[in-house]
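>>> sequence first, then the predicted structure, then my questions.
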Amino acid sequence: MKAERGIFITFEGIDGSGKSTQARRLAEALRDAGHEVVLTREPGGSEGAEQIRSLVLEGDPDRWSPETEILLFTAARRDHLEKRIWPALEEGKIVISDRFADSTRMYQGLSRGDLREQVDGLHAMMIGTEPDVTFVIDMDPGVGLARAKGRQGTEERFEDFGEGLQRQMRQGFLDLATEHPERFLVIDGARAMDEVAADVLRLALERLSEAGARQPVEVQ
């Protein structure tokens, strides 16, 4: 059986902050260093959660109420945990997720309504898992939104709420980092991509070392 529980790392930030790129680059760097890594995303990451992803990220901004969004995101997250995150952690792997519950705390719990209590209640009841480390890639909201809109994809429902939402989100993530300094690491995303990636890797390796993370070994 596996001797070590894995490490759960998440990336958070406003739309267009570069967190998806940094999550991918960290996964590549850790694999190169010999770690077993699962790279995933939210909403999504499992078959059922990916189906819900299209429901919440596409269409008119007013397609769902904040309350309905909370239920949809929680359902997607539960399936993601059951099918992918929990099994990988039990196998001793490092799981890196582009977004997790902190995004729901911000997008639905803060800016789409004063619903943080409901978000936290559902999280405690149905999820009950927090990351070991959360990187917040911090970015000016105007710059981030321009980047996000420049992708010209179909998943732009939250970008369509405008810069005001992004400003609330940025401050909300920074407030969460102050509230939970033991888990959050805030990274200045307004720099060259390689600089940001180097900082993320250095800090991730420090946290993995502190946690005693290593390749899981077989116990006879």
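Yep, it's here. Numbers count the residues shown, from 1 in each chain.
>>> all contacts plus neighbour counts: C-alpha atoms, from now on.
Fine.
>>> hey, where'd the helices end up in this structure?
19-32, 47-57, 66-80, 86-90, 101-106, 116-122, 141-150, 163-179, 193-210 (DSSP state H).
>>> would you mind listing the buried residues in stretch 115-122?
Neighbour counts over stretch 115-122 (16 or more other Cα atoms under 10 Å) mark 115-116, 118-120 as buried.
>>> in addition, the following structure is provided for comparison:
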Amino acid sequence: MTFEGGEGSGKTTQIARLAGHLRSEGHDVVTTREPGGSPGADALRHVILSGAAEGLGVEVEAMLFAAARADHVDTLIRPALDAGKIVLCDRFHDSTRVYQFLDSELDQDYRDAMERAALGDLLPNLTIILDVPASVGVERARQRRADHSPDRFEKEDEALHERRRQAFRKLAEDEPERCVIVDGTQAEDKVAAEIRDLIDDRLGAARFEAIGQSLGAGQAIR
């Protein structure tokens, strides 16, 4: 499961809360983030977020994101999924679609090629898009800056953040089976409860489907 949204949308907080809930229900949960999440990807994280890669051009920067994601998928995400764990990721390929390809001269064929190289056949089962107006998210990010220096994306103007917000909303419109929008302006507890109920429903449906498949195959259910 992936969490997406603009700066200050509350992804990190909600991932931590959902992970705690799922663990209390007996699930083995891995939380991770992008860019980063594995040694190789973390090595590229500083280059990307510091702005050092900007001078290399958007095409090279997209390649760096793809390389970081490929390492993240191969060394952390796939092994965790193969072991039956639930993976919660703070940003994934949708952020690259929005942050690197919005207002870019790079075309969709190039984007799709980068995604195939990084992901293979792996896509999230569910993507939660935390939606907040850019003005709200930017203000939250400003308040957070008391603890750390803003990265290159947090420094960008509010109008660009709003265009990215709309791009995330368009992704949800285009892929409604995978993407669900949650109003991130609600109180933190209310957002957490909405996400928890959504995930519990999805997991319950998945269990029911698995039982049905087992019965159809004539396997005993204990």
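Right, received. Where do you want to start? Quick caveat, the model's predicted, so the values are computed rather than measured.
>>> returning to that earlier point: what's the most buried one of the helices of structure 1?
Comparing the helices of structure 1 on average neighbours per residue, with mean count of other Cα atoms under 10 Å, the densest one is helix 101-106 at a mean of 22.
>>> now for the buried residues of stretch 115-122 of structure 1, which pair is the farthest apart?
Greatest spacing in the buried residues of stretch 115-122 of structure 1, by Cα to Cα: Leu115 and Asp120 (8.7 Å).
>>> contact partners for the counterpart of Ile96 of structure 1 in structure 2?
Using TM-score structural alignment, the partner of Ile96 of structure 1 in structure 2 is Leu88. The contact partners of Leu88 of structure 2, by Cα atoms under 8 Å, 6 or more residues apart in numbering, come to 1-3, 15, 19, 29-32.
>>> and if we set it to 10 Å?
Each residue near Leu88 of structure 2 by Cα atoms under 10 Å, 6 or more residues apart in numbering is listed here: 1-3, 15-16, 18-19, 29-33, 77, 124, 126-127.
>>> likewise Gly162 of structure 1?
Contacts of Gly162 of structure 1 by Cα under 10 Å, 6+ apart are 141-142, 145.
>>> which position in structure 1 pairs with Asp200 of structure 2?
Match for Asp200 of structure 2 (TM-score structural alignment): Leu205.
>>> do the same with Glu158 of structure 2
Checking TM-score structural alignment: Glu158 of structure 2 goes with Glu163.
>>> tell me the spacing between the spatially most central residue of structure 2 and Ser214 of structure 2.
Geometric centre of structure 2, nearest residue: Arg91, 2.7 Å, by Cα atoms, centre = their mean. With distances taken as Cα to Cα, to the nearest Å, Arg91 of structure 2 is found 34 Å from Ser214 of structure 2.
>>> count the neighbours of Asp114 of structure 1 for me.
12 (other Cα atoms under 10 Å).
>>> distance check, it against Gln108 of structure 1.
Per Cα to Cα, Asp114 of structure 1 is found 8 Å from Gln108 of structure 1.
>>> go on, Thr74 of structure 1?
Thr74 of structure 1 is 11 Å from Gln108 of structure 1, where distance means Cα to Cα.
>>> Met126 of structure 1 too?
Distance from Met126 of structure 1 to Gln108 of structure 1, by Cα to Cα: 17 Å.
>>> can you give me the distance of Gln108 of structure 1 to Glu117 of structure 1?
Distance from Gln108 of structure 1 to Glu117 of structure 1, by Cα to Cα: 11 Å.
>>> equivalent analysis for Gly59 of structure 1, please.
Gly59 of structure 1 is 27 Å from Glu117 of structure 1, by Cα to Cα.
>>> go on, Thr40 of structure 1?
Taking Cα to Cα as the measure, Thr40 of structure 1 falls 27 Å from Glu117 of structure 1.
>>> return the member of the contacts of Gly162 of structure 1 nearest to Gly212 of structure 1.
Among those, and counting by Cα to Cα, the member closest to Gly212 of structure 1 is Pro141, at 36.3 Å.
>>> need the counterpart of the closest one in structure 2.
Aligned partner of Pro141 of structure 1 by TM-score structural alignment: Ala134.
>>> which residue packs closest to Gln164 of structure 2, ignoring adjacent ones?
That one is not Gln; residue 164 of structure 2 is Arg. Val98 (6.0 Å; Cα to Cα, 6 or more residues apart in numbering).
>>> list the contacts of the counterpart of the one you found in structure 1.
Under the alignment (TM-score structural alignment), Val98 of structure 2 pairs with Met106 in structure 1. By Cα under 10 Å, 6+ apart, the contact set of Met106 of structure 1 is 13-14, 112-113, 115-116, 119, 165, 168-173, 176.
>>> and Ile35 of structure 1, how many residues sit next to it?
One correction, residue 35 of structure 1 is His, not Ile. 18.
>>> that one and Leu26 touch, don't they?
No - His35 of structure 1 is beyond contact range of Leu26, at 11.1 Å (criterion: Cα atoms under 10 Å).
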